[in-house]
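K.L.:
Sequence below, structure please.
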Amino acid sequence: MTVARFSRHDLMIAIAGGAAFFVGNGLGRFGYPPLIPIIVAEGQVSSESAHLAGAANFFGYLLGAIIAVWLAQRLSVWRVMMAALAIATVSFFACAVPGAGAWTLEFWRFVSGVTGALLMIVAPGVIMTDMAPGLRGRAVGILFAGIGLAMALTGIALPWVGKSGSAVAWIVLGLLSALASLVAWRYMPPAGPLPSRQVQGEGSQWRGALLGLAIAYAGFGFALAVPTIFLVDYVVRGLNMSIAFGSGMWIAFGCSAAIGPLIWGQIADRVGFGLANRLCQGVMAMGLALTAATNMPTLLLGAAILIGATALPLGALASGRAGELVGLTLHARAWSVLTVLFSLFQAAAGYVCALLFSHFASYPLIFALAAAVLAGTILIEIGLSGGRAAPRRA
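P.N.:
You can find the predicted model right below:
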């Protein structure tokens, strides 16, 4: 089988998308957790306010997912992306201003969530439209690898940079954001407004498959919340392992998340987004089940790598699958709905799992539930689509 190769033009467009995701969803969402201990220790905000700022980011992401298509229909997609990158960059520098308190932090974390969602929804369609079908899996993989790169980079560097103070750390994030935004601005292809009306008949034969994909992606949102909230806590407090080992697991999670989209993008270009998405969900479910079933450090580390290597690819594969099902013209509309469902189920998982833990104090129970939800939604997706793979679209 002949595999299409990137031209320099194709590669730079994919890198531009990866740079946009590096800013909006990498630095904007995952750059904050390593800063929480630093800003709390400095007394900039209380622990409660720091976590409320994190919650504000989730609410901002939900709002951004809701309004993304509306904005892109009234403005050009390119303008939405560039505005989101500029505002995200400003948000980092604003948090570095001396005397910035809880309300300032919560406001800018909320804004950062909005910009992250805008980029998440409109950028993949732009990149895939400019790519030949045989390149789209790898191109979307590069987009999501930008998030993983930011996760790994901030997880390793911010605790060290933060020794000079939280303001320095925020400024470093702002500079990284500005640099990546310049790359996106230079190489992102032009894109006009999204169509305001549905194209007649577009994707109608795949409505069952699209519903199945939506359910599977919602299940993924539920499942992903568990390791991002409980993984390190389970290892350190639940199993009485060292903080260093817990931090090492999170770094392994982040590094595998940076590499995973590239691997699964290759697979998607060979077998299609639909089958690749099912396989990837299955691997993640195995990683969650393994975490629930063992307390051996080596196996737990392996489980963290499995989960990390599938967490970001599942977003990339679901986005590509949506493009297969409805066509790239309607991709942003369908992807917006999936992203809203993902956000709602991720938030629900946080509350449900916290409630379960308060009653049963069992980490394995929570990880087993996540594995079961993910496996169950895979079966539902297969059933609703009749096991079919959507045709590739030019």
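K.L.:
all contacts plus neighbour counts: C-alpha atoms, from now on.
P.N.:
Will do.
K.L.:
In space, not sequence, find me the middle residue of this protein.
P.N.:
By Cα atoms, centre = their mean, the mean C-alpha position of the chain lies nearest to residue 312, the distance being 5.6 Å.
K.L.:
Buried residues of the helix or strand hosting that residue, list them for me.
P.N.:
With elements delineated by DSSP states H and E, residue 312 resides in helix 297-326, which encompasses its position. Within helix 297-326, the residues scored as buried using 16 or more other Cα atoms under 10 Å are 300-326.
K.L.:
And for stretch 172-190?
P.N.:
172-178, 180-185, 187-189.
K.L.:
what separates stretch 86-105 from the chain centre, distance-wise?
P.N.:
Its chain's C-alpha centre lies 22 Å from the corresponding centre of stretch 86-105 when counted by Cα atoms, centre = their mean, to the nearest Å.
K.L.:
Quote the end-to-end distance of that stretch.
P.N.:
Taking Cα to Cα, to the nearest Å as the measure, stretch 86-105 stretches 18 Å from start to finish.
K.L.:
repeat for stretch 69-85
P.N.:
Taking Cα to Cα, stretch 69-85 runs 17 Å from one end to the other.
K.L.:
Next, the structure of the following sequence, for comparison with the previous one:
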Amino acid sequence: MGFGRFSYTPILPGMMAGLDLSPSDAGVIASANFIGYLAGAVLAGYGWAAGHERRLGLLALAATAVLLLAMGLSSSLMVFSVIRFLAGLASAFAMIFLSGIVLGRGLRAGAVHVQSIHFGGVGIGIAVSSLMVWLLAQANTSGLSSWRADWFAGALMAAAGLCVVALLLPKGDVAQQGRTVEKPLLWTRPLVVMTLTYGMFGFGYVITATFLVTMARQGAADQTIEFLAWLLTGLSAALSVVLWRLAVPRFGAVGVYLIGLLVEAAGLVATVCLPLPVAPLIGGMLLGLTFIMITAYGLQIGRGLAPDSPRKALAFMTAAFGVGQIIGPLVAGALAERTGSFTIPTLMAALVLLLCALITGLEMKRIVTALDGQRSR
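P.N.:
Okay, the predicted model is just below:
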């Protein structure tokens, strides 16, 4: 999933240069991916997949590899958008169906490390994709269509990952339990607040997550800074859930979620306010340290608020997240094209994250009380 969702970011500058894509064009392609993610999240919330989660999750990962390959075969904005839409659909299915299996198995086994490893995998994919793009750039002597080679290499990496997942993913009782039809989702005030703030977070994080490497290239003398910025993002993301888990005994899951929003907002400000080449490095590190963790704990809190309908809660929260992701690149691309930089859209995203943190802080007591009530049932 790290390749399927986020390798677009390090490959994007090469595509923009090679195909003369504008920031608005890049935003359209990114938003198409997130529209697909939203559609997949909504579809996954219904009961049609019960008992087939494993098979559908593996098919989604296989589709991800094929669609990465397809990106290197086109030069059309429309085709790119369709491919990324389908890739977003596959990402949502993989996220919801496979997370349900893995996190459910970990919960029943009492293995607290499962969530950290599971979500940390996305960060590893980000870091490896950055290294892959940089190494291919160093090896490319002709300078022609290097971005196509990036997509082809990403497809091979995703296919290799699929083989490993197919061997390791549990069978049997997990699929059997998936046949239990969930109860209708009960929309309590805490769950509404978490879904709303999770959607706002989708808008806040996605602008930097989409355009960080492009911003780094605008002010860098060579590709080293953009490579390091996205590599730091991935490595920080891989470690983030493990590191933040150390703070949970002190602040609780909701408190860590709130602090993460504040730290990420600070990282966005740093991305456009600090001098080059420090800005993208600090911004990337703070983005990586927070966005996977916020995703993980946001979904964990949502599941805890709806223990009778965990998959539906995951689906609706992911859908809200998807709406924020769709709007973010469109707004950022249009503003960047008009103003000539990503400063204004990035600061706007930071303000959204601050508002998100404010709402969470005001409702924190109710959310914690509701979680405690569900645990005591």
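K.L.:
Among the buried residues of stretch 172-190 of the first structure, which ones are in strands?
P.N.:
Assignment to strands by DSSP state E places none of these there.
K.L.:
Just name the closest of these to residue 287 of the first structure, please.
P.N.:
Proximity of those to residue 287 of the first structure (Cα to Cα) peaks at residue 173, which lies at 31.3 Å.
K.L.:
residue contacts, the closest one?
P.N.:
27, 31, 92 (Cα atoms under 8 Å, 6 or more residues apart in numbering).
K.L.:
ok, those residues in the second structure, which still hold?
P.N.:
Counting by both residues aligned by TM-score structural alignment, their matches' Cα atoms under 8 Å, the second structure reproduces these contacts from the contacts of residue 173 of the first structure: 27, 31, 92.
K.L.:
on that earlier part again, once aligned to the second structure, how far is the helix holding residue 312 of the first structure on average?
P.N.:
Average distance, helix 297-326 of the first structure versus aligned residues of the second structure after superposition (mean Cα distance after the TM-score superposition for the first structure): 2.0 Å.
K.L.:
after that helix, next one along is what?
P.N.:
With DSSP H and E setting the assignment, the helix or strand that follows helix 297-326 of the first structure is helix 331-360.
K.L.:
Excluding covalently adjacent residues, which one is nearest to the aligned partner of residue 32 of the first structure in the second structure?
P.N.:
With TM-score structural alignment as the matching criterion, the partner of residue 32 of the first structure in the second structure is residue 8. Nearest in space to residue 8 of the second structure, with sequence neighbours left out and distances taken as Cα to Cα, 6 or more residues apart in numbering, is residue 210 at 7.5 Å.
K.L.:
Check the gap between that neighbour and residue 248 of the second structure for me.
P.N.:
Distance from residue 210 of the second structure to residue 248 of the second structure, counting by Cα to Cα: 29 Å.
K.L.:
Give me the neighbour count for the closest residue to residue 180 of the second structure other than its chain neighbours.
P.N.:
Take residue 180 of the second structure and drop its neighbours on the chain: the residue closest to it by Cα to Cα, 6+ apart is residue 50, 7.1 Å away. The tally of other residues near residue 50 of the second structure (other Cα atoms under 10 Å) stands at 18.
K.L.:
which residues does residue 50 of the second structure contact?
P.N.:
Applying Cα under 8 Å, 6+ apart, the residues near residue 50 of the second structure are 178, 179, 180, 181.
K.L.:
Kindly indicate which of the residues you listed lies nearest residue 340 of the second structure.
P.N.:
The closest of these to residue 340 of the second structure turns out to be residue 178 (Cα to Cα; 49.9 Å).
K.L.:
these two touch, right, the closest one and residue 55?
P.N.:
No. Counting by Cα atoms under 8 Å, residue 178 of the second structure sits too far from residue 55 to count as a contact (11.9 Å).
K.L.:
Looking only at neighbour counts, state which of the two leads.
P.N.:
Between residue 178 of the second structure and residue 55, counted using other Cα under 10 Å, residue 178 has the larger neighbour count: 20 against 15.
K.L.:
Tell me, how many residues neighbour the residue lying closest to that one once chain neighbours are set aside?
P.N.:
Excluding the flanking residues, the one nearest residue 178 of the second structure by Cα to Cα, 6+ apart is residue 51, at 4.6 Å. By the other Cα under 10 Å criterion, the neighbourhood of residue 51 of the second structure contains 18 residues.
K.L.:
Is residue 51 of the second structure part of a helix or strand, or is it coil?
P.N.:
What DSSP: H, G, I helix; E, B strand; the rest coil gives for residue 51 of the second structure is coil.
K.L.:
Would you mind measuring from it to residue 45 of the second structure?
P.N.:
With distances defined as Cα to Cα, the gap from residue 51 of the second structure to residue 45 of the second structure amounts to 14 Å.
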